[in-house]
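1. here is my input, please return the structure:
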Amino acid sequence: MTFKGVSPIDVVSALLVGLLFWFQPTPFLIPFTQLPIERQGLGWFANLLIGLAYAVPMAFRRTHPVPSALTILCGAGVHLLLEPANITLADFAVVAAVYAVTVYGPVWAHRLVLSLTLLGSFFIAIPTLTMGGAIRNDWATWGPFLGIVTYIMAVTLAVYGLALARRSQLAKMLSLMRIASDAQAAAKTERELAVLEERSRIAREMHDIVAHTLSVVIAQADGGRYAATKDPEASTRALATISDMARDALKDIRSIIGVLRESEGDEQPTLPQPIERDLETLVRNVRDSGVRVSFVRTGQSRTLPVGVGNAVYRICQEAITNSLKHAGPTPHITVLLQTTDAALLLQVDDDGRGAAAPSDGKGHGLIGMSERASAFGGSVTSGPRPGGGFRVLASIPIPHLDNSNRSEHD
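-> Here you go, the predicted model:
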C-alpha cells in the first residue's frame, strides 16, 4: 500500500535512520577490526543536516531513486569528512540507496552509485593507516585497512547482486503484465470487431428479407387493386401471395432473432438459411407475384465453401428487389447462375429504365451485395446495360472441395 506514491515502509525506514544517526552513542564496529575509535561530537546544526540527508531521501528511495541515492551519498561524504572512520548504523542508508537505485533506477545511475560507494570504502579506511602516527609497513597498520575495505565492498556487492536479481524479477513481471494487458486489449478489440461484423451481417439479412418481401407485397397489392374489379380471382391470388411472402419473411426474421437469443441461453432451433439451390424457388415466388422473371442455370453443380450459397442467394434476392424498385412498372428480369472451374457467377439483368440506387439510404443495397461477395474473395459490378436496362454481376471464386464436405444447408 502506498500513499501518494510513498510506501509507509520507507517512511518508517526514514524515521529509523534519522533516530539511529542522532541518538546512537557509539560508532558501529566493523568485524575483523579492533579500532579504539570513539564517536566525535558534531555541532547540532551539522548533526541535523547530515541526519536529514540520511533520513528524508529514504522515504523516496522507490519513487525518486536517483535523487534519493545521490543525496544520501552526499550526506555520507560530508559525514566522512567531519567524522573520519566513524561508521554508524545509520550509514547503512548508503547500502539501502544502492539497492533502491539498482532496482528502480536507470542503469547509468546504479553503476555510478555503486562506483562511488566502492570508492568511498577506501576513504573510510584511510584514517586507520594513520592511527599510530606515521604509516608503518606492517600487518598492524594494513590489516584494519584491508578489513574495512573488504567488509564494505563485500556487503555492497552482495546487496548489489540481490538488487540486480530483484530488478530482473520486476522486469519479467512488468513484461508479463504488459503482455497480459496487450492480450486483453487485443481481445477487447476482437470482441468489438466481432460485434460490429455481426451487426452488419444482421442488418444485411434484415434488409434483404424485409426489402424483398415488401417489394413483392407492393407489386401484388398494386396488381390486385387494379384486377379486383375485372378479375376477382386475380385479387384473391394476389392476397394469397402476399400472405405466403409475409409468412416466409416472418420465419426468416424469427430465425435471425433466434441466433441473437442463443447468446442468452435460449436453445430455440433456427431455420436453415437459403442457399444457391433455392434460387429457383425465389424466382418462382417472384414470378407468382406477376413479375416477368426467368431463371437459367449453366455448368455442373459443385461443392461450395460454407456460406457462399447463402451469399449468392441474398445477392440475387437484393438484385431482384433492386429491379422491382427502380426498373419501372413492368420489368423483365433474367437471373443467370453459371458455375465455372474457378468461380460461381451470378448475373441479374432487367430491361427497365437502366437506373438503380447505389444504396437504400441506409448503407445497404448494392453496397450490401459487394460486402457479401468480398467476404469470400469475390466482387460485384453493376451498371446500365448496353441497349437499356441494368445489370448486376457477382463473381465468387470457388476452390475444388471434396463433395463429402458439403453442408446440407451451406
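
2. CA only for contacts and neighbour counts going forward, please
-> Will do.

3. helix or strand for A158, which one?
-> If you go by DSSP states H and E, A158 is part of helix 139-227.

4. can you give the distance from the helix or strand where D248 lies to the centre of its chain?
-> Taking DSSP H and E as the criterion, D248 maps to helix 232-262. Distance of helix 232-262 from its chain centroid, counting by C-alpha atoms, centre = their mean, to the nearest Å, is 42 Å.

5. next, the structure of the following sequence, for comparison with the previous one:
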Amino acid sequence: MEWAGWRFGGKDVADAAAAVVVALLIRYAIVDPPGPSSPLPTWLAWPVAAVLSFPIALRRRRPRAMLGFACAAAAVATAAGAVAAGAIWLSFAPTVLVLYLVASTASLIWSAAALAACLTAAATAILTFYMQVFPGLEVGTAPSEIAPAWPVEISVNAVLLTAAWALGAVVRWKRDTTARLVRHLAESAVSDERRRIARELHDVIGHSMSLITVKATVANHVADARPQEVRAALAVIEQTSRSTLAEIHRVLNLLRSEGEPQQDHLPVPGMADLPELAAHARSAGVEVDLTVREEAELPPAVAMSVYRIVQQALTNVVTHVGPTRCTVTVDVGGREAVIEVLDDGPRHGRPPRPKHGGHGLVGMRERVKIYGGAFSAGPRPEGGFRVSARLPYGLNGTAT
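-> Purely as a prediction, here's the structure:
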C-alpha cells in the first residue's frame, strides 16, 4: 500500500496497531490512575495519549527523530502533570519502544548517548512532577492502589529504558556478527573458486604447452631432413593450440561478473575425452596404454576431476620423462574412481628431465583431497614413476 510516496508494509501496520494499543493504555491510566488524578480536564486524556503514542507508528521511518519526539513529549507531559501519577512509566513506554529500534540500528556510541539523554529527561521530568505538581493534587477518598514515590518512578523508567537499549544493542551486535560471517564465507568461497580456476588453467596450459614444446622441438630437429614430419608436427601444434584456447575460454568465462554477457559454455571435459588425452601423449612420443573400466556413470564434477588428474599425470610424463611407455588405468565402481598412471622411465638409461615448480602433483593432491580420497606419487622400485588416486563420491557427486 502506498500513500504520498510512502510504501507501507506489514511492519508499519504492526507499529500502527501497537501505537493504538499504547494510546488506549495511556488514556485509561490518565483517567483512572493508581494515584491522585490529574488536575487537567478529562477530555485532554485522548489528545495527550495520541501525541505520546504517535512516534511508535513512525519509528521505522524516522527512528532518531521519533525518539527525540517521544522523549520530549513524555517529559513535557510529565512535568505538566498530564500523566498518571504512579504510572508515569506508561508515558515513557513509546520512548522505550523507539529506543529499542534505535539501539538495534544506530551505532553503539549514538544509541548510548540517546539512552543517557532519555534517562536524564525522564529523571528531570519526574522530579519536576513530584516537586511542583504532585503536592497540589487532590487526594482521593479511596486509598491509592500504589503509593506514588519519585524514586520508584525513576527506577522503573530507568530499568525499562536500559533494558530496551541493551536488547537493541545485542540484536545489532548479532546482526553485525552474522553479516561479518556471511562476508567471510563469501570471501572464502571466492578464494576457493580462484584456486579452482588456477588449477584448471595450470592443467590446461601445462598439458598443452608440454605437447607443443615437444612437437616444436621435433620439428626443429628434422626441418631439413624430413619436411613431412615438420608438417605433421605443426598440425598437432595447431590442433592443440585451438583446443587449448577453447578450454581457456571456458575457464575464463567463470571469471565474468553476472552483469556481463555470457557466451555459450563449452562442454566440460570428462571420461569420454580420455582417449583424446592418450592420443595427444602418443603424438609426443609416449606409448600410452589406456584402460577404462566404468561400471557406473560418473557425476560431471567427478569425471572432470578424473580427467584433470590423468591429464596432469600424462603431462608430467611428457615433460619430465620424454618418449617412454605409460599405462593409464581408470576403474569406476562402488562409488569411487581409482586412477593409476605408470611409466617405465626414460629409455636408454637417459636421466629424467629436471622438474620445474612441481605444481602438478600439488594440484592432483588437492583435487583428491576435495573428495576425501587417497593420493600417492613416487618412483617405482623397478624404475619409472607411479601416480595413484582414489576419489570416493556420493550420490550427487559430492565428497563422501
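
6. now the angle between helix 139-227 and the helix holding D248 of the first structure, please.
-> Angle between the axes of helix 232-262 of the first structure and helix 139-227 is 170 degrees (criterion: axes from the mean of the first three to the mean of the last three C-alpha atoms, to 10 degrees).

7. mean shift of helix 232-262 of the first structure relative to the second structure?
-> For helix 232-262 of the first structure, the mean deviation from the second structure after alignment is 1.0 Å (mean C-alpha distance after the TM-score superposition for the first structure).

8. what packs against that helix?
-> Counting contacts by 3 or more C-alpha pairs under 8 Å, 6 or more residues apart in numbering; DSSP states H and E, helix 232-262 of the first structure packs against helix 139-227.

9. now with 10 Å?
-> Packing contacts for helix 232-262 of the first structure, counted by 3 or more C-alpha pairs under 10 Å, 6 or more residues apart in numbering; DSSP states H and E, involve helix 139-227, helix 279-288.

10. between those, which one is nearest to H110 of the first structure?
-> Within those, the stretch nearest H110 of the first structure is helix 139-227; the backing value is 8.9 Å (C-alpha to C-alpha).

11. which other helices and strands contact the closest one?
-> helix 92-104, helix 107-125, helix 232-262, helix 279-288, helix 308-326, helix 366-374.

12. just put these in JSON lines and tack on mean neighbour count and distance to R302 of the first structure.
-> Below are these laid out as JSON lines (neighbours: other C-alpha atoms under 10 Å; distance: least, C-alpha to C-alpha, whole Å):
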{"stretch": "helix 92-104", "mean neighbour count": "25", "distance to R302 of the first structure": "66"}
{"stretch": "helix 107-125", "mean neighbour count": "17", "distance to R302 of the first structure": "66"}
{"stretch": "helix 232-262", "mean neighbour count": "17", "distance to R302 of the first structure": "26"}
{"stretch": "helix 279-288", "mean neighbour count": "18", "distance to R302 of the first structure": "15"}
{"stretch": "helix 308-326", "mean neighbour count": "24", "distance to R302 of the first structure": "11"}
{"stretch": "helix 366-374", "mean neighbour count": "21", "distance to R302 of the first structure": "18"}
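
13. okay if I get these as CSV plus distance to T298 of the first structure?
-> Below are these laid out as CSV (distance: least, C-alpha to C-alpha, whole Å):
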stretch, distance to T298 of the first structure
helix 92-104, 74
helix 107-125, 74
helix 232-262, 28
helix 279-288, 13
helix 308-326, 15
helix 366-374, 20
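
14. out of these, flag the one nearest A55 of the first structure.
-> So among those, helix 92-104 is nearest, using C-alpha to C-alpha, at 8.0 Å.

15. quick one: that closest one to helix 139-227, angle?
-> 30 degrees.

16. list the helices and strands helix 92-104 of the first structure packs on?
-> helix 8-23, helix 44-58, helix 65-82, helix 107-125, helix 139-227.

17. what comes up buried for the shortest one?
-> Residues 50-58 are the ones in helix 44-58 of the first structure that count as buried (16 or more other C-alpha atoms under 10 Å).

18. ok, those residues vs I9 of the first structure, which is closest?
-> Nearest to I9 of the first structure among the buried residues of helix 44-58 of the first structure, counting by C-alpha to C-alpha, is M58 at 9.8 Å.

19. so what's the closest residue to the closest one other than its chain neighbours up against?
-> Leaving aside its sequence neighbours, M58 of the first structure sits nearest to A14 (C-alpha to C-alpha, 6 or more residues apart in numbering; 4.9 Å). Counting by C-alpha atoms under 10 Å, 6 or more residues apart in numbering, A14 of the first structure touches 8, 20, 51-52, 54-61, 90, 93.

20. just C71 of the second structure next, same as before
-> 52, 55, 77, 91-96, 98-99, 114, 117-119, 121-122 are the contacts of C71 of the second structure under C-alpha under 10 Å, 6+ apart.

21. and if you look at L346 of the first structure?
-> Neighbours of L346 of the first structure in contact, by C-alpha under 10 Å, 6+ apart: 276, 297, 312-313, 315-316, 335-339, 380, 392-396.

22. tell me how far whichever residue in the second structure pairs up with it lies from H221 of the second structure.
-> Under the alignment (TM-score structural alignment), L346 of the first structure pairs with I339 of the second structure. I339 of the second structure is 35 Å from H221 of the second structure, where distance means C-alpha to C-alpha, to the nearest Å.

23. please consider this matter closed, and thank you.
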